[in-house]
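A.B. asks: please find the sequence and the predicted model below.
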Amino acid sequence: MTDIQAMFSDPQAVARYTEGPPRFVPGYNAMLSMAAILLAERVPENGRILVLGGGGGLELKAFAQAHPAWSFDAVDPSAAMLGLARQALGSFAPRTRLHQGYIDDAPEGPFDGATCLLTLHFVDAEERRRIASEVRRRLKPRAPFVVAHLSAPTGEEERPLWLSRYSAYLAASGVEPDQAAAARNAVTNHLEILAPEQDEVILRQAGFSDTTLFYTGFTFRGWVAYA
């Protein structure tokens, strides 16, 4: 976790951040559009959304553009990433409150919906369960929670196969071979990747119901669940 915190505080890494997700996450922009659609099924026109791991501002900007009356509370441990979010939001910034910290630093709500995108693979299973429980506690009944992160089968043959496919995707997308190899090594050695069924169990244990897979991009998966 210390290495991750350092990475998201490094000025050069932060400056390049917005280039990363669209290049390194298959179907990233489509995933954001789908997340907004899933939220909008139950979030009212003037809804309030909790965005956990909202530093960088990419999902905040996408949601704000799609829904002009929504407001947001974004939480992120990195001050530098929150500054980047503020820049990315531009004219949408007045609808967003930025909070430096973790889930315990988030407002109590209650919120009409919540997201946690490309974040939970930075923490272990027990902390994911705690985070999901704290998110649920802050949501109105039946409010949607949209999550997406690294998730892949754990078999001795399956996991390397999926990681190889991910590396091949990066190369096919124009990422330099050394960068693609470095990305695979980082995913393998520094992130907590659970099997999809483990991720779904965590959501159920946190009190969410009707968990549904809506997005798969090689080693990435996304679900919507309801408080």
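C.D. replies: Perfect, thanks for sending it.
A.B. asks: okay, CA-based contacts and neighbour counts for the rest of this
C.D. replies: Will do.
A.B. asks: longest strand in the protein, please.
C.D. replies: strand 209-217 (DSSP state E).
A.B. asks: residues making contact with that strand?
C.D. replies: Strand 209-217 is contacted by residues 25-27, 31, 34, 148, 200, 203-204, 221-227 when judged by C-alpha atoms under 8 Å, 6 or more residues apart in numbering.
A.B. asks: dropping in the other structure now:
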Amino acid sequence: MSRFQQQGAVEYDGRIGTLVPGYAALHQTSAAWLKATLPAQARVLVLGAGTGAEVLALAQQNPDWHITALEPSGDMLAVARAKCAAAQRHNVAFVHGYAEDLPVAAPFDAALCLLVMHFIDTTAAKQQFLNQAAAQLVAGAPLLLCDLMQGHNIERMAMVHYAIGQGLPESQGEALQRRLQTEFFALSEAELARLAQQAGFRQPEVYFRALGFAAFVLLKAE
């Protein structure tokens, strides 16, 4: 997608907090949840690391975690690298590519996938994505996943009004509403639970919610 490439990658941080309610709190809450459950030397995989918001939140919670940041957009990954260098975070390995590009024998103690899977456009591809995520985790490890979920029109309108309240020009409100309908491929919570179970995870449990966005803990079955 063009908004994740070149100038879109550079401008990403300036717009994402406007569009996603609780964006900063989501990352801080996710890192805190892992802090409460993981050992000091844990191996953490960030699927779709983007410009590094998750990586920095994780490093702030525990600088001794070994973090692998996986991102298919080279431009986004370059921003993440620069951020981590500026913050002197040296415990991050950057991988340009997809989950299938990771070594098969690279088990992680936890993974994050925040605001990624709702861009995958088919159920079959979402299933494959979850299967690949599960393959990278040790038994009992958590996958923290947040996406835009299926919702009703009032909720979507509230998201538009939220964005306008955060600084989005009102003239762009209708375009945002159309994007929410056409560029996001949202699951219901029941559908997510079904796909998660087929990938080898237990029942998803909510740990964060803001308007149409919901974050879940998926524990890999032992």
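C.D. replies: That came through, no problem. The model shown is predicted, which means the values in this text are computed figures rather than measured ones.
A.B. asks: circling back to that earlier point, could you pull out the buried residues of the longest strand of structure 1?
C.D. replies: For strand 209-217 of structure 1, burial by neighbour count (16 or more other C-alpha atoms under 10 Å) applies to 209, 211, 213, 214, 215, 216, 217.
A.B. asks: now the helices for structure 1?
C.D. replies: 2-7, 11-16, 20-24, 28-40, 58-66, 79-89, 125-137, 158-172, 177-190, 196-205 (DSSP state H).
A.B. asks: once you drop chain neighbours, what's closest to the counterpart of residue 56 of structure 1 in structure 2?
C.D. replies: When structure 2 is aligned by TM-score structural alignment, the residue opposite residue 56 of structure 1 is residue 51. Setting aside the residues directly before and after it, residue 51 of structure 2 is nearest to residue 80 in space (C-alpha to C-alpha, 6 or more residues apart in numbering), at 4.3 Å.
A.B. asks: what residue in structure 1 is paired with that neighbour?
C.D. replies: So, by TM-score structural alignment, residue 80 of structure 2 is matched to residue 85.
A.B. asks: quick one: residues contacting its match.
C.D. replies: Taking C-alpha under 8 Å, 6+ apart as the test, what residue 85 of structure 1 contacts is 54, 55, 56, 57, 58, 60.
A.B. asks: on that earlier part again, reformat the buried residues of strand 209-217 of structure 1 as a markdown table; add distance to residue 190 of structure 1.
C.D. replies: Shown next, in a markdown table, are the buried residues of strand 209-217 of structure 1 (distance: C-alpha to C-alpha, whole Å):
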| residue | distance to residue 190 of structure 1 |
| --- | --- |
| 209 | 30 |
| 211 | 27 |
| 213 | 25 |
| 214 | 26 |
| 215 | 23 |
| 216 | 21 |
| 217 | 20 |
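A.B. asks: ok, which pair from those residues is furthest apart?
C.D. replies: Taking C-alpha to C-alpha, the two most distant members of those are 209 and 217; they sit 23.2 Å apart.
A.B. asks: neighbours around residue 104 of structure 2, how many?
C.D. replies: Neighbours of residue 104 of structure 2 under the rule other C-alpha atoms under 10 Å: 11.
A.B. asks: what's the distance between it and residue 126 of structure 2?
C.D. replies: 19 Å (C-alpha to C-alpha, to the nearest Å).
A.B. asks: leaving out sequence neighbours, find the closest residue to the counterpart of residue 218 of structure 2 in structure 1.
C.D. replies: Per TM-score structural alignment, the equivalent position to residue 218 of structure 2 in structure 1 is residue 225. Closest residue to residue 225 of structure 1 apart from its sequence neighbours, by C-alpha to C-alpha, 6+ apart: residue 211 at 4.2 Å.
A.B. asks: map the one you found onto structure 2.
C.D. replies: Match for residue 211 of structure 1 (TM-score structural alignment): residue 204.
A.B. asks: mind listing what the residue of structure 2 most remote from its centre touches?
C.D. replies: With distances taken from the mean C-alpha point of structure 2 and given as C-alpha atoms, centre = their mean, the most distant residue is residue 171, at 28.3 Å. For residue 171 of structure 2, the contact set (C-alpha under 8 Å, 6+ apart) is empty.
A.B. asks: at 10 Å what do you get?
C.D. replies: Applying C-alpha atoms under 10 Å, 6 or more residues apart in numbering, we find residue 171 of structure 2 in contact with residue 164.
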